[in-house]
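Q: Based on what follows, work out the 3D shape:
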Amino acid sequence: MTKLIFKLQDLDNVTAVIQQYFEGLHQGDIKKLDAIFHAEAVLKAPGMRRTKSQWLDLVSSRQTPESQSADFNYRILSVDVVNHQAMVKLYCPLFEHHYIDFIGLLKEDGQWRIVNKMYDDL
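A: Predicted coordinates for the structure are as follows:
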C-alpha cells in the first residue's frame, strides 16, 4: 500500500499558483507574478541567471502576449507534490518562443510560493 504523500488541497493550491503564473505572463501583470514568487527566487536558463526583481523589470518593460492578441495556450505538463515541495513542468508559448519551464515551489507558513524557475526554448 502506498502512503499518500500530499493532500489533494495542496495539489489544488499548487495548480492555482501556476494558473496565476500563466495569467501574469500573458497579461504582463507583475503584481500578480510578484505575489506568487518568493523574494529570493532565482530564474535560470542556460547561460543566464536572474533575480526575481530583474525578471519582473523585464516583464514590465515588454509588450504582453495579451496585447498582441496571442492565444492563451499555456499548459501544465506534469505536477509532483511531496509534502511541502512541488515541481511543475509547463509549456509556455511566449511570442516566438516555446518554453518548457520547470517551476519549483515550497509551502512555507501555509502558502505555496515559487522559489525556482528553470526554462529553455524548444
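
Q: all contacts plus neighbour counts: C-alpha atoms, from now on.
A: Fine.

Q: May I see the buried residues of the helix or strand hosting Gly24?
A: Gly24 belongs to helix 8-27 when elements are defined using DSSP states H and E. Judged by neighbour count using 16 or more other Cα atoms under 10 Å, the buried positions of helix 8-27 are 10, 14, 17-18, 20-27.

Q: Please generate a structure for the following sequence too, so the two can be compared:
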Amino acid sequence: MSKTPIEDYEAIVEVISKYVDGLIAGKKEIMQPVFHKDATMYGYNSNGFLGGSIQNLWDFVDEAGAAPNMKSRIDVLDVEGTIASARISLENDAYGESYTDYHQLLKVDGEWKVIGKLFHLHG
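A: I've put the predicted structure just below:
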C-alpha cells in the first residue's frame, strides 16, 4: 500500500480553490480549466432538480454574477491513486444561499480535473 503524496492533496485544494475563486469573482473563465470538458453536475437548487452537463454551472455563474461575501471551506475527503473526492462548504453565494458540494476528481495527464459535481442547497 502506498501513501498519497502531500503534493496531491495540495494540488486538489488548488483546483477546488479556482472553482471557489470563480464563484466569488462571478467569472466562469477562472474555474473552467479545472473541470474536465465532459464533467457533469447534479443536485437541487431553489428551482428544484438540476442535472446534466457542466454547462449548467457556466450558465449559473453568468446569471448570478459575483459573490464577494461568500465564505468557503475545502475538505479533501479521500485520494486513491488517480481518483479523489472533496467536500466544499459554501456560505452566502451570489443569491445569499448556502450549499455543500461534493466534487469527484480524476488525475488526467498528471493534472487533477473535476469530473463530477454533486450539490445540496441548505434550506
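
Q: before we move on, back to that, what stretch of structure 2 does the helix holding Gly24 of structure 1 fall on?
A: Mapped onto structure 2 using TM-score structural alignment, helix 8-27 of structure 1 spans residues 6-25.

Q: Can you report how many residues neighbour the aligned partner of His120 of structure 2 in structure 1?
A: Alignment note: His120 of structure 2 maps to Asp120 in structure 1; criterion TM-score structural alignment. Residue crowding around Asp120 of structure 1 was assessed by other Cα atoms under 10 Å; the count is 13.

Q: any idea what Asp62 of structure 2 aligns with in structure 1?
A: Per TM-score structural alignment, Asp62 of structure 2 is aligned with Ser60.

Q: Assign its match to one of the three secondary structure states.
A: helix (DSSP: H, G, I helix; E, B strand; the rest coil).

Q: so how many other residues sit close to it?
A: 14.

Q: Check the one 4 residues further on too.
A: As a burial measure, the neighbour count of Thr64 of structure 1 was computed by other Cα under 10 Å and equals 19.

Q: Now do the SS call for it.
A: Look at Thr64 of structure 1: counting by three-state DSSP, its state is coil.

Q: Report the contact partners of it.
A: Residues near Thr64 of structure 1 by Cα atoms under 8 Å, 6 or more residues apart in numbering: 25-28.

Q: could you redo the last one with a cut-off of 7 Å?
A: When contacts are counted by Cα atoms under 7 Å, 6 or more residues apart in numbering, Thr64 of structure 1 touches 26-28.

Q: picking up where we left off before, what's the average distance of the helix holding Gly24 of structure 1 to structure 2?
A: The superposed helix 8-27 of structure 1 is, by mean Cα distance after the TM-score superposition for structure 1, a mean 0.8 Å from where its aligned residues fall in structure 2.

Q: Please name every helix or strand in contact with that helix.
A: Applying 3 or more Cα pairs under 7 Å, 6 or more residues apart in numbering; DSSP states H and E, we find helix 8-27 of structure 1 packed against helix 30-36.

Q: helices and strands around the helix it packs on, which ones?
A: So helix 30-36 of structure 1, by 3+ Cα pairs under 7 Å, 6+ apart, packs with helix 8-27.

Q: try it again with 10 Å
A: helix 8-27, helix 52-61, strand 111-121 (3 or more Cα pairs under 10 Å, 6 or more residues apart in numbering; DSSP states H and E).
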